[in-house]
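**Student:** Here's a sequence, model it:
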Amino acid sequence: MEAQVTKASVSPSPWSPASDASDVVKGIHAMLHPRNIVLVGATDKPGNYAERIWNNLVKYGYEGGLYPVNAKREAIWGITCYKDFASLPEKPDHVLVLVPARFAVQVIRDAAAAGARSATIVTSGFSELQDEESQKLAAELQQAVRETGLAVTGPNCLGNLSAGEKLFTNIDDRVVTMEQGAVAIAGQSGAIVMAIRQALEDRGVGVGYMVTTGNEAGLETPDLMRYFAADPSIRVIVVYLEGVRNTKAFRDACKVARAASKPVIALKLGASEGGRAAAMAHTGALAGSIETFDAIATREGVIRVRGLDELIETTECFVHAAVPKADRLAAVTLSGGKRGLLIDAFHAAGLNFAPLSKHVSGELAKMLGPGSIVGNPLDAGFAAVVDPSVYMKSIKLMIDDPDIDVVIIDAELPKAPHELRERNLRIVDGMASRAGKPVIYISAMSIGFTEFTKGLRKSLPHIAVMQGLDRAVTAIKSLLDYARLRKEVPDIVSGSKASARAVLEKTLREAQGAALDEVASKKLLKAYGIPISKEGIAPTPAEAIKLAKQIGFPVVAKVVSAEILHKSDIGGVVLNLNSVAEVKKAFNDITARVKRLKGKPKLDGILIAQQVKADLELLVGASLDAEMGPVVLFGTGGIDIELLKDVALAGAPLDEAEARALIGRTKAGVKMAGYRGRPALHQASAVKALVGLSNLIADAGDRIASIDINPFLINPKTGVAVDALIVLNNAAAKRAARH
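**Tutor:** This next block holds a predicted model:
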């Protein structure tokens, strides 16, 4: 029998969590830096997961103890096989669970009792399946993880990588470079996470950690994000998300990463059907989970990418490009055609090249000679043919110029040794290191890296090397957007008054049906400081006439029924009523239309409201997203809302500055500022409405599904809500009432 593959302990990690770190962070550290690894369910059946993981651990030279466990075997893979935890030569530390699902729960309990600190459950057959037995096993596993306190990844995952420890508890048989890289990856799909790691390695970008979280019965992706944020060896955190299970935990983890100046680059699956189905108002139809994820996660410093190629380019950019001070771009190319491509691509992304300073322009004019065109981007191609030093001198001028924040160079890395190009690249890398600003090489097309290219790339740590112009521009825009964020953003809590919250509780307690009628909705909105038009509800034509006289003509007549969600669709709104006769006719016409409707909806009366002169109709709304929680919407309102979709979203609650920023992201906001010489509209009323609405949806928890104020009418002197619909989450409201 060959010598036993064991070692009592490994060298201490260069970093360890502080003594006051959370138990979760300490548990993850134990998982990624274990003293030993125990494979429970070891078998030498060819091609099985246990053997593939064992081979990787041996191949890459993991230095801790390695112990296979199988009660039916005395030897396996040429070494001793142990029957249980008690027979091991030392306490188990990290346990790989490879037994069938029905045995996994007991293995977790036994491992914890034997002294293990962490586990990875590779086994599948839990919550990913829909049968009753699998769901029961999943619940039992979650309970075991909670009770034992083990740091557990999985089940249904493919293992992890900790490059500094030469630990690869993974089934992947592709070559892995065991170097402590600056990127950490976590995600629910093992195949996608492994593909990301491989693609980054192929580009010469080192991955320090890779964790596949599977069904997340224990550790979830936000837990890993917090750990990576604390590890000083990591600069960029990459996550693949199939869903956000705990919104608060995710947002808190994002805040921790942002405070540590570590961008989170996220690839997330599509929109939430549950979020859309829950909403019956316009607001809910417009708020899909991807849009809501962007609204909330971007606020916390997350960069969401749309695909794997974009993820690789963005990661490359953030790993090797310093965060710029501002967005003044400059570029050097050797081709007039590529100069044009650069201008077009950056302009399409809303980015433009800054005018060069007088100093740089003057120096370039001297180098390029009489009649030359000095511009940004700079086409140095013709001059460089005459004098090759012009190229490098131009780059140096731009890197050294304090009025330029980002320097872009149109070039790709060589595929084979090339003395001049290699020398120039190393000179530029040194310049970038000293300048502390982003210097980014862009290849207009994707070009494969040879082994020589990968090695050269690794020797240039201070420059980003990007492929594909459009993807590169997107990544650079993300870098600039990230630079604009404040490093730390204080938690914004609801600023509502106790009196407003009292009205909310009373309204929800007394609510009947799926939605509040317009009168009840507006009463609640008014309590939260949202401007409301003058109005009253009339049970009879005579009362309607009386209200119209009190309010003053012209007025509007609208149906009031919690069972009619969109009044205009059934002819339930009549505008421009300028006389007693018109009010009486409108009352009778609306009443008759309601009586003809199928289902005979209950009519609570006719609302007589002030008709407000509007220069612009706005949508102000809020929705409870199934994944990300409460979100506020703002944009152009009225009957064309679905057609125009001029809507921006933000997480709730908002402060006034965030409300103004939200308005500024829409075309409606441009119009409100005084578009094409027109007078500016009353933005303060819209800000007040957004802040109040955001406080309301935040205070409601999960009891309100959506709030729709459409339209919110605004003119230069005022802005008021003239229509409102609040859709309830009845199940949540009833649950709260019982408690």
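
**Student:** only C-alpha atoms for contact and neighbour calcs from this point on.
**Tutor:** Fine.

**Student:** And the helices in the stretch 501-650 of the chain?
**Tutor:** Listed in chain order, the helices of the stretch 501-650 of the chain (DSSP state H, counting those that start in this stretch) span residues 518-527, 541-551, 580-595, 641-644.

**Student:** Dump those into TSV; add mean neighbour count and distance to residue 686 as well.
**Tutor:** Putting these into TSV (neighbours: other CA atoms under 10 Å; distance: least, CA to CA, whole Å) gives the following:
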stretch	mean neighbour count	distance to residue 686
helix 518-527	21	13
helix 541-551	18	23
helix 580-595	17	30
helix 641-644	13	17
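
**Student:** Distance to residue 376 added to the ones you listed, as JSON lines?
**Tutor:** Written out in JSON lines, the entries for the helices of the stretch 501-650 of the chain read as follows (distance: least, CA to CA, whole Å):
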{"stretch": "helix 518-527", "distance to residue 376": "52"}
{"stretch": "helix 541-551", "distance to residue 376": "62"}
{"stretch": "helix 580-595", "distance to residue 376": "64"}
{"stretch": "helix 641-644", "distance to residue 376": "36"}
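
**Student:** which one of those lies closest to residue 448?
**Tutor:** With distances scored as CA to CA, the stretch of the helices of the stretch 501-650 of the chain nearest to residue 448 is helix 641-644 (42.0 Å).

**Student:** before we move on, which element is residue 657 in?
**Tutor:** Residue 657 belongs to helix 656-664 when elements are defined using DSSP states H and E.

**Student:** ok, now which ones touch residue 260?
**Tutor:** Residue 260 makes contact with 229, 230 under the criterion CA atoms under 8 Å, 6 or more residues apart in numbering.

**Student:** one step back: same for the helix holding residue 657, what does it pack against?
**Tutor:** Here helix 656-664 is seen to pack against strand 629-636, strand 647-651, helix 683-699 when contacts are counted using 3 or more CA pairs under 8 Å, 6 or more residues apart in numbering; DSSP states H and E.

**Student:** structure for this one too, so we can compare:
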Amino acid sequence: MQNATAPRPQTKASLERLFNPRSIALVGATERSIWSTAAYDNLMRFGFSGKLHFINPKGGTFFGAPAATSCAATGEEIDAALLMVPESKMAEVFDDLEQAGVCGSVILSAGFAEVGESGADRQRRMADAARAAGIRILGPNCLGFANFVASTPIWTTPLRRPMANPNVALVSQSGSVASQLEQFAYQQRVGLTHMISTGNEADIDVADAIEYLARLPEPKAIALFLESVRNPARFIDAVKAAGAAGKQVVVLKVGSSEAAARAAQAHTGSLVGDDRVFDAMCRQVGISRVHSMEELVVTADLFARLGPVRGKGLAVSAMSGGLCEIVTDQAEAGGIPIPQLAEQTTGALRETLPALATPANPLDLTGAAMLQPELISRTLATLAGDASVGILGFMFEAPLKEDKRGAARMFIKHVGEGFKTTGKPCLMMSSTFSAVNADARALTEECGVVYSGGGVRHCLSAIGHLLRRGEWEARQTRAAVVAASAQVAGGRPATERQVLDYLAAQGVPVVPASIVDSADEAVRVAASLGEPVALKILSPDIAHKTEVGGVVLNVRGNDAVRTAYDRIMASVSAARPEARISGVIVSPMRTTGVELFVGTLHDPQWGPAIVVGLGGVFVEALKDTSMRLLPISEQDALAMFDELRGRALLDGFRGAAAVDRQALARVVVDIGQAALALGPDLVSLEINPLLADGVRIEALDGLTEWSTVNEQA
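**Tutor:** Here you go, the predicted structure:
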């Protein structure tokens, strides 16, 4: 028994005692409560083998057993407790829990942070009391957890019995969504190892749950439903721990980051959109993000059974040309590569296939396979030998009941024989969304086939995630993370020229330029350059120069330069008479190359991030951008280029010089480092455009925005 005056530390072991308890107390037990009844029924259905205590301050008999008036009154040490008591009784309950040596508690009760500030204050006081007593809290306002591996649920709505060989863990901030996901997983025969509902997260949060699950042998993938992330740094560390343990994290997140609203008027913030920062984090740390409950379960299931896929693409075969066409269209829409087969592969297929079949990917076996099912195994083996194929798929439904002739068994047997010869990940998938019962799962496993009833859409989406995770892991082996630079001395760059000079000092190539304060000096500088020039106003008060007539491009000849200078000064004075004018920038005119936008922002939740997209006026018109959290590596930057819809422009579109992507990646990394070195008061650093012309890459314009006033400007 623990001394009430000596709080126990909250250790990792305490989570083990909570999630794998040998003794449980149902505090507030009563047969009149659906929550209490469901919790008891779940424990009986699972066959919980530990000690179960019923606690009710009035005593009595519940579920056929006498109830103690308190946990301490049992005279035994208790591992975990389900608290089904009003919020007003929580303080005295924790005193009792401490006396009974309770290590962890599940709090069903609501009326805390979810109801506003007064509830948040009550939640803080409750968490403080639990912390002082050394008691971990799951909740409040949560449905609990279920440890399917240990047949131990503390869950307050009805659950189905554990399945054999479970391999997917589920963590959800919403208990109701977790219940729906558990039902769907059962329908698909996806065995859950654990299900944890974190509720308001007064203590145990999603990161704690991920870290706990990462240490266990049974979960092979972790599925998350998130509404928010309260501690981003710990969340990222937990995901990395899961990855290091070989467990892929798949997330369905609702809601959005408020980066755009909090980034002042910086263009970078407005380009990000509500959810782009979280998306960028997922890509960067290797999380697979999905967008439906069905996709969450199907994807986590296939990660658990197949793992990440190292390879170039997917090869699919079916006994229907129409299905093959559907697969082709949906794979293209989802960015899943369906590679063209090598001539050696198509030649081998011609020797196997009937004359009416065309060797291609996807491969239509035609109705001939109905009469010659051995075509399935032979063609699968041939497809697997193609170097461009990383994963194989076969379209066929597993029957819910064995048909009398055993036809389905015969076909699936040949699928299994083909899969066994490949040495590559293989999946048999249903064409439509289909239930998977115990008979279907048993038949496919007997034949050595990994089968999903997720249908074309969800199975292809999951395969895309498997391939992208494989690519991400390959990049990680090549990438060296760039460390953040130290805080730069000498104040804050504010004007365009200060920004470009600062970037140049940080190793970023910038366009040559001179600052002039007269038309005569502009003429002299332009003549010395010996080529067309660009003139731009220089002012700490003017961020967007074109809007005030502060830019004239492609100027040739002395008279034209003089006229351009005078026109800029007149236009700016009329549009912004109060603006401070530092001069006019004269620089060589660049007429070829791809204009890119590179901008950084500081998200209030996730920290500094960097955005790359098509530049110039297109950055606002097209919003074709990719994002990562800082710092980034060159491999991250290269991946960002591949995510742009306009990436073809980098590769010599219509005769233009192809951009040196590796050199461009180094420049983007240097821009990110330069932004980090400016410190936490930097709201945004923007380069628009960053001109990429073959091997020549130059920043042509720069802008900074700060969270406080720059007194040096």
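
**Student:** Next, the TM-score between them, please.
**Tutor:** The TM-score (TM-score structural alignment, normalised by the length of the second structure) is 0.88; 699 aligned residues with a CA RMSD of 3.4 Å.

**Student:** on that earlier part again, which among the helices of the stretch 501-650 of the first structure is found nearest to residue 417 of the first structure?
**Tutor:** With CA to CA, the closest approach to residue 417 of the first structure among these belongs to helix 641-644: 54.4 Å.

**Student:** Tell me roughly how far the closest one lies from the second structure on average.
**Tutor:** Superposing on the second structure places helix 641-644 of the first structure at an average distance of 1.9 Å from its equivalents, by mean CA distance after the TM-score superposition for the first structure.

**Student:** can you give me how far that helix is from the chain middle?
**Tutor:** Centroid displacement of helix 641-644 of the first structure relative to its chain, using CA atoms, centre = their mean, to the nearest Å, is 25 Å.

**Student:** so where is it in the second structure?
**Tutor:** Following TM-score structural alignment, the partner segment of helix 641-644 of the first structure in the second structure covers residues 619-622.

**Student:** hmm, who's touching the matching stretch?
**Tutor:** Among residues not part of stretch 619-622 of the second structure, those counted as contacts by CA under 8 Å, 6+ apart are 271, 597, 613, 625.

**Student:** In the first structure, what sits opposite the first one in the alignment?
**Tutor:** Put plainly, it is residue 271 of the second structure. Aligned counterpart of residue 271 of the second structure in the first structure: residue 286 (TM-score structural alignment).

**Student:** Count the residues that sit near its match.
**Tutor:** Residue 286 of the first structure is flanked by 20 other residues according to other CA atoms under 10 Å.

**Student:** any idea how far it is from residue 277 of the first structure?
**Tutor:** Per CA to CA, to the nearest Å, residue 286 of the first structure is found 11 Å from residue 277 of the first structure.

**Student:** List the contacts of the residue nearest to residue 193 of the first structure when sequence neighbours are not counted.
**Tutor:** If the residues on either side of it in the chain are set aside, residue 193 of the first structure comes closest to residue 187, at 6.0 Å by CA to CA, 6 or more residues apart in numbering. Taking CA under 8 Å, 6+ apart as the contact definition, residue 187 of the first structure lies against 193, 211, 212, 213, 214, 221, 239, 240, 241.

**Student:** which of the contacts of stretch 619-622 of the second structure sit farthest apart?
**Tutor:** Distances among the contacts of stretch 619-622 of the second structure were taken as CA to CA; the most separated pair is 271 and 597, at 10.9 Å.

**Student:** Compute the number of surrounding residues for the residue mapped onto residue 199 of the second structure from the first structure.
**Tutor:** For residue 199 of the second structure, the aligned position in the first structure is residue 214, judged by TM-score structural alignment. For residue 214 of the first structure, the number of neighbouring residues by other CA under 10 Å comes to 28.

**Student:** Isn't residue 214 of the first structure up against residue 156?
**Tutor:** Yes - checked against CA atoms under 8 Å, the pair residue 214 of the first structure and residue 156 is within contact range at 5.0 Å.

**Student:** before we move on, back to that, who's in contact with the helix holding residue 657 of the first structure?
**Tutor:** Taking contacts as CA under 8 Å, 6+ apart, the residues outside helix 656-664 of the first structure that touch it are 634, 635, 648, 649, 650, 669, 670, 687, 688, 690, 691.

**Student:** same thing but at 10 Å, please
**Tutor:** With contact meaning CA atoms under 10 Å, 6 or more residues apart in numbering, helix 656-664 of the first structure is reached by 295, 299, 632-635, 647-654, 669-673, 683-684, 686-692, 694.

**Student:** hmm, back to that, and the match of residue 199 of the second structure, which of the three is it?
**Tutor:** coil (DSSP: H, G, I helix; E, B strand; the rest coil).

**Student:** tell me the contacts of it?
**Tutor:** Contacts of residue 214 of the first structure by CA under 10 Å, 6+ apart are 120-124, 128, 153-159, 186-190, 220-221.

**Student:** are any of these buried, and which?
**Tutor:** Neighbour-count burial (16 or more other CA atoms under 10 Å) is assigned, among these, to 120-124, 153-159, 186-190, 220-221.

**Student:** Which members of those residues are positioned in strands?
**Tutor:** Among these, the members falling in strands are 120, 121, 153, 186, 187 (criterion: DSSP state E).

**Student:** Residue 402 of the second structure - how many residues pack around it?
**Tutor:** Here the count is done by other CA under 10 Å, and residue 402 of the second structure has 14 residues near it.

**Student:** Show me what it lines up with in the first structure.
**Tutor:** Counting by TM-score structural alignment, the partner of residue 402 of the second structure is residue 417.

**Student:** wait, isn't that match in contact with residue 456?
**Tutor:** Yes - shown here, residue 417 of the first structure and residue 456 form a contact pair, counting by CA atoms under 10 Å, at 9.2 Å.

**Student:** re earlier: nearest to residue 447 of the first structure, of the helices and strands packed on helix 656-664 of the first structure?
**Tutor:** When those are compared by CA to CA, strand 647-651 sits nearest residue 447 of the first structure, at 37.3 Å.

**Student:** what's the average distance of the closest one to the second structure?
**Tutor:** Per the superposition on the second structure, strand 647-651 of the first structure and its aligned residues are separated by 2.0 Å on average (mean CA distance after the TM-score superposition for the first structure).

**Student:** Specify the local secondary structure of the residue most central in space within the first structure.
**Tutor:** With distances taken as CA atoms, centre = their mean, the first structure has residue 297 as the residue nearest its mean C-alpha position (4.0 Å). The three-state assignment at residue 297 of the first structure reads helix, by three-state DSSP.

**Student:** The helix or strand hosting residue 364 of the first structure: what's the following helix or strand?
**Tutor:** In this assignment (DSSP H and E), residue 364 of the first structure forms part of helix 358-368. Using DSSP H and E, the helix or strand that follows helix 358-368 of the first structure towards the C-terminus is strand 378-379.
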